[in-house]
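Enquirer: Sequence first, then the predicted structure:
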Amino acid sequence: MTTTTTTTAERLDFARAAPKVFKTMIALDAAAREGVDPVLAELVKIRASQINHCAHCLDMHIVEARRAGENEQRIYLLDAWRETRGIYTDQERAALALAEAVTRLPDGVPDEVYAEAARHFDEAGLAQLIALILTINAWNRIAVTTGKSPAPQR
């Protein structure tokens, strides 16, 4: 059963309340992105944010994906990437599958998902990808818990 909670106001300014943790998260995020293709990084962040229902992170990373050169079709279809053919590369598909498995951790990370990611990334690249997935999941949990929401566009 999925429960949806509507938050009408930001509950906590996390950056102000825990500045040391916030700065450490920013440093972790920067370190996790090192060596990862910027478009791939944003696709992974968007997909994890979709799963975690993090509107703030979705808004931010869709903007960042566009800045990195991603096209609208690939952004719009990301939630249904498994149903597409010829839209995402095999490497992107492996990264998205790993992102889903790590984000839905109670289901575990199946050996075949991990093996497919390992086929497309060297050891250092795979470690960076895992770090990126862990980091966006932490950001999602901070934003959702504290009621962070994107500003309406006018």
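Expert: Looks like it came in fine.
Enquirer: Please count neighbours and contacts with C-alpha atoms only from this point.
Expert: OK.
Enquirer: element containing the residue nearest the centre of the chain, please.
Expert: Against the mean C-alpha coordinate of the chain, by C-alpha atoms, centre = their mean, the closest residue is K45 at 1.9 Å. Take DSSP states H and E as the rule and K45 turns out to sit in helix 38-51.
Enquirer: next up, a second structure to put side by side with the first:
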Amino acid sequence: MVMTNNITAPRINFAKAAPKAFKALIGFDAAAREGLDPALVELVQIRSSQLNGCAYCLHMHTSDARKAGESEERLHMVAVWRDAAHFFTPEERAALALTEAVTLVSQDGVSDEVYARAAAHFDESGLARLLALIFTINTWNRIAISTAKVPGTDERASR
């Protein structure tokens, strides 16, 4: 469980302080998304952000999902997708299970069953991009949390 921080002093602007690292991460993120269904991309990013307790990224990706036409009903079900499986396709469920396993890798690792289920729905290239997407959202979550990004202040337009 993530503890709420009472931030009193401004924190580093990662993009300005480490522009090469930031630019490299943007490139990695773009390469990961390439060829993946945009709705699936948002679901993965939402679920990882929920698990990591990243309000900044959760706000950003639920907003992006809405703009892309995602239903409120499905957005509300992401956190409980296992109990609301009929809201999601088998491919989405496999991706969400893999997202949880990779995001929480220190707890139980990534089981053969979870990996095999994802591999059954994605070819090798798609599975690699899905994994890369999960890696990038976990990195973005850690940047946003560590630098105390404020939800609702999406700075992408200023890049």
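Expert: Now that the structure is in, tell me what you want to look at. All values reported here derive from a predicted model rather than from experimental measurement.
Enquirer: Could you find the closest non-adjacent residue to the residue nearest to the centre of the first structure?
Expert: Among residues not flanking K45 of the first structure along the chain, I136 sits closest, at 5.9 Å (C-alpha to C-alpha, 6 or more residues apart in numbering).
Enquirer: That neighbour contacts I51, correct?
Expert: No: counting by C-alpha atoms under 8 Å, I51 is not a contact partner of I136 of the first structure; they are 11.3 Å apart.
Enquirer: quick one: which of the two has more around it?
Expert: Neighbour comparison, I136 of the first structure and I51: the larger count goes to I136, with 26 against 15 (by other C-alpha atoms under 10 Å).
Enquirer: what sits against the more buried one?
Expert: I136 of the first structure makes contact with 29, 45, 48-49, according to C-alpha atoms under 8 Å, 6 or more residues apart in numbering.
Enquirer: how does it look with 10 Å?
Expert: I136 of the first structure is in contact with 25, 29, 32, 41-42, 44-49, 52, 57, 99, 103, 142, counting by C-alpha atoms under 10 Å, 6 or more residues apart in numbering.
Enquirer: what do you get for R47 of the first structure?
Expert: 53, 58, 61, 75, 78-81, 96-97, 99-100, 103, 133, 136.
Enquirer: Tell me the buried residues within the residues you listed.
Expert: Neighbour counting with 16 or more other C-alpha atoms under 10 Å marks 58, 61, 75, 78, 81, 96-97, 99-100, 103, 133, 136 as buried within those.
Enquirer: What span of the second structure is the helix or strand that contains A143 of the first structure aligned with?
Expert: Assessed by DSSP H and E, A143 of the first structure sits inside helix 123-146. On the second structure, the counterpart of helix 123-146 of the first structure by TM-score structural alignment is residues 124-147.
Enquirer: Distance from the chain centre to the matching stretch, please.
Expert: 6 Å (C-alpha atoms, centre = their mean, to the nearest Å).
Enquirer: Same question for stretch 36-56 of the first structure.
Expert: Taking mean C-alpha positions (C-alpha atoms, centre = their mean), stretch 36-56 of the first structure and its chain are 3 Å apart.
Enquirer: Could you do stretch 137-148 of the first structure as well?
Expert: That offset, for stretch 137-148 of the first structure, works out to 12 Å (C-alpha atoms, centre = their mean).
Enquirer: Next: stretch 118-126 of the second structure.
Expert: 18 Å.
Enquirer: Could you do stretch 12-23 of the first structure as well?
Expert: Centroid separation for stretch 12-23 of the first structure versus its chain: 20 Å, with C-alpha atoms, centre = their mean.
Enquirer: For F14 of the first structure, state which of the contacts of R47 of the first structure is nearest.
Expert: Comparing those against F14 of the first structure with C-alpha to C-alpha places I136 closest, at 15.6 Å.
Enquirer: on average, how far is the helix holding K45 of the first structure from the matching bit in the second structure?
Expert: Compared with the second structure after fitting, helix 38-51 of the first structure deviates on average by 0.2 Å (mean C-alpha distance after the TM-score superposition for the first structure).
Enquirer: buried stuff in that helix?
Expert: Across helix 38-51 of the first structure, burial judged by 16+ other C-alpha under 10 Å covers 38-50.
Enquirer: Run the angle between that helix and helix 123-146 for me.
Expert: Interaxial angle, helix 38-51 of the first structure versus helix 123-146 (axes from the mean of the first three to the mean of the last three C-alpha atoms, to 10 degrees): 40 degrees.
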